[in-house]
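In: when you get a sec, could you give me coordinates for this:
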Amino acid sequence: MQKEINIWLNNNPHKNKRLAKPYSDAILQQLLQNTLNTSARITIKKSKNGKPYVDEPIFFSHSNCRQLHAYVITTAHDIGIDVEYINKKRAVMKLASRYFHPKESKIISDLPTTEKSSMFFKQWTHKEAWCKLDGGNLWSYLNKLPGDEKGLFLYESDRIDGYALAIASPQKIDKIRINSIGNP
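Out: Model (predicted):
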């Protein structure tokens, strides 16, 4: 059981998605090769639900928002990651009341106005990381309470200014290290 997880962050220099994707794919490829200690190209496949995987003893997840890209890789168990920009201009109460479980929506509504956006995006990243862990459809996770799920461990980081980041794991993680590639 792996007790420590590394997250790698990269500020992709390309704003255009067509240019950003190959750049991001090259970083993921290098991280996979480094983890497997090989220079051979790793073929990334997709499950029927679109979840990426490889035919190697390795698990990974990737997320991006704006130009910030986040990667997590482990050899111990499946993993999911999500990163979101905390948009303080977004109508988060409207979204929370429409998509989140009523308990979660209430938590957000009870907060001071200055804290509502941060909590909304924290909860959103939990759900999206959980979805990526399972390889499901995000819409089926939005109204679920992650705390009710047995064998699901959720972790977040507030160390990325202006962003919410979450990891979902089927096992407990003792330490999460955040590393930068380039200048995140």
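In: contacts, neighbours, all on C-alpha from now
Out: OK.
In: list the helices and strands the longest helix seen in the chain packs on?
Out: Scanning the chain for the helix with the most residues, using DSSP state H, yields helix 113-134. The contact analysis (3 or more CA pairs under 8 Å, 6 or more residues apart in numbering; DSSP states H and E) places helix 113-134 against strand 80-85, helix 92-99, helix 102-109, strand 153-157, strand 163-169.
In: buried residues, the second one. List them.
Out: In this case it means helix 92-99. The neighbour-count check on helix 92-99 (16 or more other CA atoms under 10 Å) flags Val92, Met93, Ala96, Ser97, Tyr99 as buried.
In: check the fourth one too.
Out: In terms of neighbour count (16+ other CA under 10 Å), strand 153-157 has its buried residues at Phe153, Leu154, Tyr155, Glu156.
In: nearest to Asp174 among those residues?
Out: Tyr155 (10.1 Å; CA to CA).
In: and this one, so I can compare the two:
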Amino acid sequence: MAELYYMNIEDPISAEDYQTLLGTCASDKREAIHKFRFEADRKRTLYGEVLARFMIAKKTGVTMKDIEFDKNSYGKPYVKDQNEIFYNISHSGKYVVCGLDTEDIGIDIEEIRDIDLDIAKRFFHVKEYEDIISREIREQAHSLYDFWTLKESYIKFLGVGLSKPLNSFYFMINGESVQLCSQEDHTVYFHRYLLQDNYRLAVCVSTPDHIHMEKISLHDLVAYIKSES
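Out: This next block holds a predicted model:
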């Protein structure tokens, strides 16, 4: 069963606790975090890293600091020396999300904002664009982000980055039903969520099992790190 944890970067955090989180990261990740100009970007990157380490540590028993990551040729991260642990991170606005499974997993979260339908016309499949513009004006934004997160979650599941164009496959959405139309010869399953009415989240997994989804606090993360000391 896949697990999904999410957290809010706007929750208050002390300088001491921030350093505790930072201390779980590898030196190159800490340097990358420091280079971000805006605090929100630093927090999204840091919290995503710590959230992944926390979930992997709970599953494997390896301490958070000792977990090592690498990337495939397309830049998709994976856990070194762990053949049955797969994870994926996504963040947008105030939310950071991490998914964990025993097989490949792809997730994407997007904050629903004012839309430019030209984006869908340029990058989405024509069938998806036609679906979006056929809807009531007030529904078009949710529809666009529904397709967007589904497509991103699928690409991240495949781990091939931008080498697979967004218009090379398409989705048909009918209520809760999602059908993927693609030349890939495999079966995947999608789960969709709406957080606080303005965040759309999609998860792509290889089995139809239920996904455990849970919000976690900074306090719980810090407490877990300290328990490993």
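In: follow-up on the earlier one: any chance of the helices and strands packed on helix 113-134 of the first structure in CSV, plus distance to Thr38 of the first structure?
Out: Shown next, in CSV, are these (distance: least, CA to CA, whole Å):
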stretch, distance to Thr38 of the first structure
strand 80-85, 23
helix 92-99, 43
helix 102-109, 44
strand 153-157, 30
strand 163-169, 26
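In: which one of the ones you listed lies closest to Leu138 of the first structure?
Out: It's helix 92-99; of these, that one is closest to Leu138 of the first structure (CA to CA) at 10.7 Å.
In: quick one on the thing from earlier: out of the buried residues of strand 153-157 of the first structure, which is nearest to His69 of the first structure?
Out: For the buried residues of strand 153-157 of the first structure, the closest approach to His69 of the first structure (CA to CA) belongs to Glu156, at 15.6 Å.
In: aligned to the closest one, what sits in the second structure?
Out: Aligning on TM-score structural alignment places Glu156 of the first structure opposite Arg192 in the second structure.
In: distance of that match from Glu3 of the second structure?
Out: 14 Å (CA to CA, to the nearest Å).
In: circling back to that earlier point, for the buried residues of strand 153-157 of the first structure, give me a markdown table that also has distance to Ile181 of the first structure.
Out: Compiled in a markdown table, the buried residues of strand 153-157 of the first structure are given as follows (distance: CA to CA, whole Å):
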| residue | distance to Ile181 of the first structure |
| --- | --- |
| Phe153 | 26 |
| Leu154 | 24 |
| Tyr155 | 21 |
| Glu156 | 20 |
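In: out of the residues you listed, which comes closest to Lys172 of the first structure?
Out: Closest to Lys172 of the first structure, out of all of the buried residues of strand 153-157 of the first structure and judged by CA to CA, is Phe153, at 6.2 Å.
In: one step back: residues in the second structure aligned with the longest helix of the first structure?
Out: Going by TM-score structural alignment: helix 113-134 of the first structure matches residues 137-158.
In: what does the matching stretch rub up against?
Out: 76, 88, 104-110, 112-115, 120, 128, 132-133, 161-162, 164, 166, 170-171, 190, 200-205 (CA atoms under 8 Å, 6 or more residues apart in numbering).
In: any of the residues you listed buried? List them.
Out: Counted by 16+ other CA under 10 Å, those give 76, 88, 104-110, 112, 120, 128, 132-133, 166, 170-171, 190, 200-205 as buried.
In: measure Lys58 of the second structure to Glu139 of the second structure for me?
Out: According to CA to CA, Lys58 of the second structure and Glu139 of the second structure sit 40 Å apart.
In: between the buried residues of helix 92-99 of the first structure, which sits nearest Ile44 of the first structure?
Out: Tyr99 (31.7 Å).
In: the closest one -> the second structure?
Out: Matched by TM-score structural alignment, Tyr99 of the first structure corresponds to Phe123 in the second structure.
In: quick one, strands of the second structure?
Out: 3-8, 69-71, 77-79, 86-92, 95-101, 105-111, 170-174, 177-181, 189-195, 199-205, 212-215 (DSSP state E).
In: Phe38 of the second structure: which of those strands is closest?
Out: Of all the strands of the second structure, strand 86-92 sits nearest to Phe38 of the second structure, with 14.1 Å by CA to CA.
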